[in-house]
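> based on what follows, work out the 3D shape:
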Amino acid sequence: MRILNICAYTWQSGGPPKIIFDHTEVVLRYGHQVDILSPISPGEKPYPVPDGARLILCQRTPVISRFFREFSIELYQYLQQHVHEYDVIHCHGLWHFGTLAPFMIDRTVAKVITIHGVLDRWVYAHHNWKKQLMDTLAQKAYLQRADLVQINNSDEQDDVLRYLGHSHSNIVIIPNGVKVSDFTTLPSKGNFRQKFGLPTDKKLVLFMSRLNAKKGLDLLLPGFRDYVRQYPDTVLALAGSDDGYEATARQFIDQHNLGDSVRMVGMLTGDDKKAALADADLFTLPSYSEGFSMAVLEAMAAGTPTLVSDRVGFGEVIRKHEAAGLLAHLTVESVTIGLEKLLGDDKLRQRITLNAMALVKAQYDIDVVAKQLLDEYSKIVRSK
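Reported below is the predicted structural model:
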């Protein structure tokens, strides 16, 4: 098959590029062709591309793309010229120009849309007037026309039903996956602390995600403040690129004199990310909304115990799988209590680590989930 993924394939885009990268490595091993079509702006850094795949970059159209997200005349022109070279076009997210354009141009090539959590009530409520305008123009109709809608969990099934007003004719739950082998061997403990000047005699709590309002930093920062007042032998590392919340976070840290207890280390990649997971006593993401958090999945694969909200995309699975992580409510007090419970109980963290690693290996290894999606591609291509 010839497969085209359409996504803002940059480091600034969060989880989808990583998901596409890992899936593509598996799909290429099965002998298929994969291209990735991405809008990009000056200054953005493209995400790495697996050997054998092709990345096609299209400049966002100035001015218009500020209001119509990802708008790119170059992207539209590429699709006009090449759309029929593909068997499957896979669009990632909604309300992006790259999700609309293939439907505007063609009715014959099989099309897939992955929701990536954007129909969650919390997410949908933000910039809602723009979304309602695009829904009126085309988005709902195009989602209905998709040959396959991929969702990550049963909550997203409810979200699609609420959004469309009825069920979609072909919707399938396929979770995100992680390349478990990437986390078999981690950097030696202490590397991350040494590189970023973090104390070696304090426990380390790690937040590693975009600095965005939806990630629950308004819960984590005051929750950690209350915790560290009682247990000053702990440091919180905030690792992630700014996505609108860095200034607020810095203001909170300064206002509450947390400079020695909270460190901002920027976005981590490659060995630095693995070193952070190896050094951390606890990973936390009290997010308001995630389609299916790759950051949490990677922490679990690395053997780092997790304190997360039940909105990370697979909270119920974590809850049911013999406590593969600790779930916090979306309150400051719950975050504080979670920190106290986990950081105060070494045996509980060890038990969570073992349960989480077993869960990831059994259900979320990339070889398993990528093959599921590939099989769904084959079904819709045969049906066209």
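
> can we go C-alpha only for contacts and neighbour counts from here?
Will do.

> so where's the longest strand in the protein?
strand 33-40 (DSSP state E).

> who does that strand touch, helix- and strand-wise?
Here strand 33-40 touches strand 2-6, helix 15-29, strand 54-59, helix 73-82, going by 3 or more CA pairs under 8 Å, 6 or more residues apart in numbering; DSSP states H and E.

> now the second one: buried residues?
When burial is assessed from 16 or more other CA atoms under 10 Å, helix 15-29 yields the following buried residues: 15-27.

> closest to residue 275 among those residues?
Set against residue 275, the nearest of the buried residues of helix 15-29 by CA to CA is residue 18 (18.2 Å).

> can I assume residue 284 sits in a helix?
No: counting by DSSP: H, G, I helix; E, B strand; the rest coil, residue 284 is located in no helix; its state is strand.

> now it. Nearest residue, chain neighbours left out?
residue 307 (4.7 Å; CA to CA, 6 or more residues apart in numbering).

> any idea which element that neighbour lies in?
Here residue 307 sits within strand 306-309, counting by DSSP states H and E.

> where do the strands sit along the chain?
Under DSSP E, the chain gives strands at 2-6, 33-40, 54-59, 88-92, 110-114, 148-151, 171-173, 203-208, 234-239, 262-264, 282-285, 306-309, 326-328.

> mean neighbour count for these - can I get that in TSV?
Formatted as TSV, the strands of the chain follow (neighbours: other CA atoms under 10 Å):
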stretch	mean neighbour count
strand 2-6	21
strand 33-40	22
strand 54-59	17
strand 88-92	24
strand 110-114	24
strand 148-151	23
strand 171-173	17
strand 203-208	24
strand 234-239	23
strand 262-264	20
strand 282-285	26
strand 306-309	26
strand 326-328	23
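
> now these as a markdown table including distance to residue 339?
Formatted as a markdown table, the strands of the chain follow (distance: least, CA to CA, whole Å):
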| stretch | distance to residue 339 |
| --- | --- |
| strand 2-6 | 39 |
| strand 33-40 | 39 |
| strand 54-59 | 42 |
| strand 88-92 | 34 |
| strand 110-114 | 34 |
| strand 148-151 | 31 |
| strand 171-173 | 32 |
| strand 203-208 | 9 |
| strand 234-239 | 10 |
| strand 262-264 | 15 |
| strand 282-285 | 9 |
| strand 306-309 | 8 |
| strand 326-328 | 10 |
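
> sequence B follows; please return its structure for comparison with A:
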Amino acid sequence: MKILQVTQFFKPSWEAGGVARAAYEISRRLQMAGHDVTIYTTNRNRYSTGLPTNRPLNVDGMKVYYFENLRKYLPGTALPLVPYYLPFVAHRDLQNYDIIHIHEHRTLLAATVSHYAREYGIPYVLQPHGSLPKDRALGKAKIKNLFDFIFGTAILDAASRLVVMNSIEKEQIIRMGAHEDKIAVVPNGISLERCVTSRSKGEFRKFCGIENGSNLILYLGRIDRIKGIDFLIEAFSRLVQEQNDAILVIAGPEWSYKRELEEKVRTLGIQDRVRFVGYLDDVGFAYQDADLLVYPG
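Prediction:
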């Protein structure tokens, strides 16, 4: 089959979080199974990659378009990702695909691809990746409502299949008007290859400056408000009152929200018990030394 994957973030933009990783792993495994896979994404990245844009590149056997976005020319603005060349490519090529997989629906990539998919009669699967709630957007609810009014509802309604992570997300998407018979609950997959490390046990503790006798509590994921890390820090501050050998390590891409978390740590007086170590490409390095892995969100 000729399959198109649509995602705002893709390899090497791992710091964007789980969507980039999920889209890559799904695409790679489809390609390994013999399918012809193309990815539409953007060149949005915290770090300069030097990747050519607006033309296909071969990435691990897959054809990837890194569409340039207008944020490059308007730094410091709140402009959404605007892949200005995407409509030309979608209009030209979309009719050639058998099926499309759209990751996240409140994006201009999703709006553009959904429009041409409907025009050409190409079925598409929509996977929100936890982006549905408006009450958790903390200030972005109005923007989400506006997007849904203009694009989002139509994108949702026209999807042939809706993939959600769990029963909670299923209930959320039903409340938005989705038909239950179109929904499939598919938890995120785990790449066991990424859990294997060549490093020795104990190296991560040394990297973090943690003694071997301490209990290492690990959060590994995107540093984002919706992940519930503030609740984890609050709970940890109570734990250390009873267990003074515990250390909390927070590992993941560090966006502006990290500053709020650091302030919370200082306010609670637990600076010596919490480590922010940034993004880790070698996650197995951290997993093997952790006594407890916590995902509060």
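
> quick revisit: wait, which of the strands of structure 1 is closest to residue 382 of structure 1?
The closest of these to residue 382 of structure 1 is strand 110-114. By CA to CA, the value is 9.5 Å.

> now that closest one, how far from the centre of its chain.
Computed by CA atoms, centre = their mean, to the nearest Å, the chain-centroid distance of strand 110-114 of structure 1 equals 18 Å.

> the aligned partner of residue 154 of structure 1 in structure 2: neighbour count?
Under the alignment by TM-score structural alignment, residue 154 of structure 1 pairs with residue 167 in structure 2. Residue 167 of structure 2 has 13 neighbours, counted by other CA atoms under 10 Å.

> ok, now residue 159 of structure 2?
Residue 159 of structure 2: 22 surrounding residues under other CA under 10 Å.

> gap between it and residue 4 of structure 2?
14 Å (CA to CA, to the nearest Å).

> thinking again about what came up before, and the strand holding residue 307 of structure 1, which stretch of structure 2?
Using TM-score structural alignment, strand 306-309 of structure 1 pairs with nothing in structure 2.

> how about residues contacting that strand?
282-288, 296, 299-300, 315, 325-330, 338-339, 352 (CA atoms under 8 Å, 6 or more residues apart in numbering).

> residue 213 of structure 1 reaches residue 244, doesn't it?
Yes: between residue 213 of structure 1 and residue 244 a contact is recorded at 7.2 Å, counting by CA atoms under 8 Å.

> among these two, which residue is more densely surrounded?
Shown here are residue 213 of structure 1 and residue 244; by other CA under 10 Å, residue 213 has more neighbours (16 against 12).

> the more buried one matches what in structure 2?
Using TM-score structural alignment to pair residues, one finds that residue 213 of structure 1 aligns to residue 225 in structure 2.

> what is the neighbour count of the closest residue to that match other than its chain neighbours?
Nearest residue to residue 225 of structure 2 in three dimensions, chain neighbours excluded: residue 257, at 6.7 Å (CA to CA, 6+ apart). A count of nearby residues for residue 257 of structure 2, using other CA under 10 Å, gives 11.

> residue 257 of structure 2 matches what in structure 1?
Using TM-score structural alignment, the equivalent of residue 257 of structure 2 in structure 1 is residue 245.

> check whether its match really touches residue 214, as I assumed.
No: Residue 245 of structure 1 sits out of contact with residue 214 when judged by CA under 8 Å, with a separation of 9.4 Å.

> just checking, residue 69 of structure 2 touches residue 75?
No: with contact defined as CA under 8 Å, residue 69 of structure 2 does not reach residue 75; the gap is 11.1 Å.

> so between the two, which is more surrounded?
For residue 69 of structure 2 versus residue 75, the count of surrounding residues by other CA under 10 Å is larger for residue 69: 22 against 9.

> what residue in structure 1 is paired with the more buried one?
Superposed on structure 1 with TM-score structural alignment, residue 69 of structure 2 falls opposite residue 60.

> correct me, but its match touches residue 67?
No: here residue 60 of structure 1 lies out of contact with residue 67, judged by CA under 8 Å, at a distance of 11.5 Å.

> which neighbours do those two share?
When contacts are counted by CA under 8 Å, 6+ apart, residue 60 of structure 1 and residue 67 have no shared neighbour.

> report the distance from stretch 54-71 of structure 1 to the chain centre.
Chain-centre distance of stretch 54-71 of structure 1: 21 Å, with CA atoms, centre = their mean.

> for stretch 230-250 of structure 1, same thing?
Centre-to-centre, stretch 230-250 of structure 1 and its host chain are 19 Å apart (CA atoms, centre = their mean).

> hmm, who's touching that stretch?
12, 198-199, 201-213, 217, 221, 224, 228, 260-268.

> and the buried residues of helix 15-29 of structure 1, which is closest to residue 191 of structure 1?
residue 18 (24.0 Å).

> map that closest one across to structure 2 for me.
In structure 2, the residue matched to residue 18 of structure 1 (TM-score structural alignment) is residue 21.

> nearest spatial neighbour of that match, chain-adjacent residues omitted?
Using CA to CA, 6+ apart and skipping residues adjacent in sequence, the residue nearest residue 21 of structure 2 is residue 14, 6.5 Å away.

> my guess is the one you found contacts residue 20. True?
Yes: here residue 14 of structure 2 lies in contact with residue 20, judged by CA under 8 Å, at a distance of 6.1 Å.

> for residue 129 of structure 2, what are its contacts?
Contacts of residue 129 of structure 2 by CA under 8 Å, 6+ apart are 19, 103, 104, 164, 165.

> let me have these in JSON lines, extended by distance to residue 284 of structure 2.
Below are the contacts of residue 129 of structure 2 laid out as JSON lines (distance: CA to CA, whole Å):
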{"residue": "19", "distance to residue 284 of structure 2": "19"}
{"residue": "103", "distance to residue 284 of structure 2": "26"}
{"residue": "104", "distance to residue 284 of structure 2": "27"}
{"residue": "164", "distance to residue 284 of structure 2": "27"}
{"residue": "165", "distance to residue 284 of structure 2": "23"}
